[in-house]
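Trainee: coords please:
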Amino acid sequence: MPEGHTLHRLAREHQRHFAGAPVRVSSPQGRFEAGAALVDGAVLVTAEAWGKHLLHHYDNGRVVHVHLGLYGKFTDLPLPMGVPVGQVRMRMVGAEIGTDLRGPTACEIYDEPQLTALENRLGPDPLRPDADPDRAWRRISKSQTVIGALLMDQAVLAGVGNVYRAEVLFRHGIDPERPGKRVSRSEWDAVWADLVELMAIGVDAGVMHVVRPEHDTGAPSYAVDRPRTYVYRRAGEPCRVCGTPVLHSVMKARNLFWCPTCQAS
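Mentor: Model prediction:
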């Protein structure tokens, strides 16, 4: 599932390509036909992301909410776009480019109460300038739930997925099985600041860069579809820092990776 930086990158691209002018919106597949008709020809004012949710705000007050889920993907195409291929849930056509959305978990029109409800149920997003890390800290500092699970709870922290969870805990030497209430305030502040920086790099670069330069040895450095990591997807391989084999388990139905030596506390 795409992590938060992917949605923020999409929002930035959609803002650049479509905002400020009328957008033709359709649903070749038909599943979003009624919703598309409500925004077709309207001006896209703002495209934004909150965690793993993408929001398109139009000048007629309508908001299109998209959650990509596991399989959703936007495909940009030059104009004229031609006949849609496959199950295109939503097609957007701007003045210079178009994009097709396939396979999302959600693509729907949100009214104001639904938008407010979404904002209320999501935790702070490290990529949003209005994010309040204290909101997440209040939940974490009182919770007996382990920090590895808390970081993946979108109601606690929005946008962090499996890769950033594994990597930021490694970078700060925190055992993913440590209860949230045993994470110190200084540790949380450092984790938050790191997420803000790392996820912003992901937005700008389009790929996750989580390994510090002094540990980024060996080749290839970064695969196109698989970022170089400290522990994620490296079960059994030697830790880049201490050489201990990286461990793997499953936490709340998601794969978990960590170094038992570097993350002993």
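Trainee: okay, CA-based contacts and neighbour counts for the rest of this
Mentor: Will do.
Trainee: just give me the longest helix of the chain.
Mentor: The residue-count maximum for a helix in the chain (DSSP state H) belongs to helix 185-205.
Trainee: next, the structure of the following sequence, for comparison with the previous one:
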Amino acid sequence: MPEGHTLHRLARLHQRRYAGAPVAVSSPQGRFAAEAALLDGRVLERAEAHGKHLFHHYGPHGTVHVHLGLYGTFSEAPLPVEPPVGQVRMRLAGRTHWTDLRGPTRCELLTVAEADAIKARLGPDPLRRDARPDDAWERISRSRTSIAALLMDQSVLAGVGNVYRAEVLFRHGVAPMLPGRSLDAVVWKEIWTDLVTLMRAGVRTGRIDTVADEHLPEVTGRAPRQDRHGGEVYVYRRAGQPCLVCGTPVAHTELAGRNLYWCPVCQPV
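Mentor: Predicted coordinates:
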């Protein structure tokens, strides 16, 4: 599932390419046809992301809410438009480019109030300037739930996924099963600041890199990471491989149906 930086990259791209002008909206697949007909030819006023959610605002005509889920993707291309390929839920065409949305978990037209209600259910997003990290800390500091689970709870913290979760806990030496209420407030502030830095870098580059310069392949002589997610990481998807810092095999388990990775030595209980 795409993490928050991917949605913010999409929001910036759509803002740059489509906002401020009328857009052609259609649904070649047909599942969004009625909503697309209401928006076709309207001005897309603004695109924004909150956590893993993308919003296209059309003023009084409503807001398109997209959640990509596990399989959703956007494809972008310059004009002219081409015949649709596959199950295109929503097609957007502007002055210079067009984009197709396929396979999202959600693609729906909402009122402004309904869109605001979705945002209100989400925790602070490290990539948003209006984020209030103290709101997340209030939940974390009172919870017996593990910090690993809390970081993935989008009502606590929006936009953090499996990769950022595993990597930020490693970078700060925090055992993933530590109860939230046992986390030091100073460490939480460091984690939040680190997430802001890491995720902003992800928006710029389109990949997740969390490894310090001294642990990069060109410095240590190890082979670069080969993974479809890209980026150099410490523990994510490295189960059984030596920790880049201490050499201990990276541990792996499942937590709430998601893979969890950590170093038992660098992240002691």
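Trainee: what about the longest helix of the first structure, how far off from the second structure?
Mentor: Helix 185-205 of the first structure differs from its equivalent in the second structure by a mean of 0.3 Å after superposition (mean CA distance after the TM-score superposition for the first structure).
Trainee: got the contact list for the helix or strand following that helix?
Mentor: Using DSSP states H and E, the helix or strand that follows helix 185-205 of the first structure in sequence is strand 247-251. Strand 247-251 of the first structure has contacts (CA atoms under 8 Å, 6 or more residues apart in numbering) with 148-149, 235-236, 255-260.
Trainee: how about the strands in the first structure?
Mentor: Remark: strands assigned in the first structure by DSSP state E are 24-26, 44-50, 53-58, 63-67, 73-78, 88-93, 97-102, 106-110, 247-251, 254-258.
Trainee: format those strands as CSV; extra columns: distance to Met199 of the first structure.
Mentor: Formatted as CSV, the strands of the first structure follow (distance: least, CA to CA, whole Å):
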stretch, distance to Met199 of the first structure
strand 24-26, 30
strand 44-50, 13
strand 53-58, 15
strand 63-67, 19
strand 73-78, 19
strand 88-93, 27
strand 97-102, 24
strand 106-110, 23
strand 247-251, 23
strand 254-258, 19
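Trainee: returning to what we had before: narrow the contacts of strand 247-251 of the first structure to just the buried residues.
Mentor: Buried members of these, counted by 16 or more other CA atoms under 10 Å: 148-149, 235, 256-260.
Trainee: nearest to Val85 of the first structure, of the residues you listed?
Mentor: Leu256 (36.5 Å; CA to CA).
Trainee: grab the nearest non-local neighbour of the corresponding residue of the first structure for Val265 of the second structure.
Mentor: Matched across to the first structure, Val265 of the second structure falls on Thr261, judged by TM-score structural alignment. Distance criterion CA to CA, 6 or more residues apart in numbering; nearest residue to Thr261 of the first structure, sequence neighbours excluded, is Thr244 at 6.7 Å.
Trainee: Gln29 of the first structure reaches Gln87, doesn't it?
Mentor: Yes: under the criterion of CA atoms under 8 Å, Gln29 of the first structure makes contact with Gln87 at 5.4 Å.
Trainee: tally of neighbours for Asp225 of the first structure?
Mentor: The number of residues packed near Asp225 of the first structure is 7, by other CA atoms under 10 Å.
Trainee: and Phe170 of the first structure, by the same measure?
Mentor: Phe170 of the first structure has 21 nearby residues by other CA under 10 Å.
Trainee: same question for His8 of the first structure.
Mentor: His8 of the first structure has 27 nearby residues by other CA under 10 Å.
Trainee: okay, buried residues for the longest helix of the first structure please.
Mentor: By 16+ other CA under 10 Å, the buried positions in helix 185-205 of the first structure come out as 188, 191-192, 194-196, 198-203.
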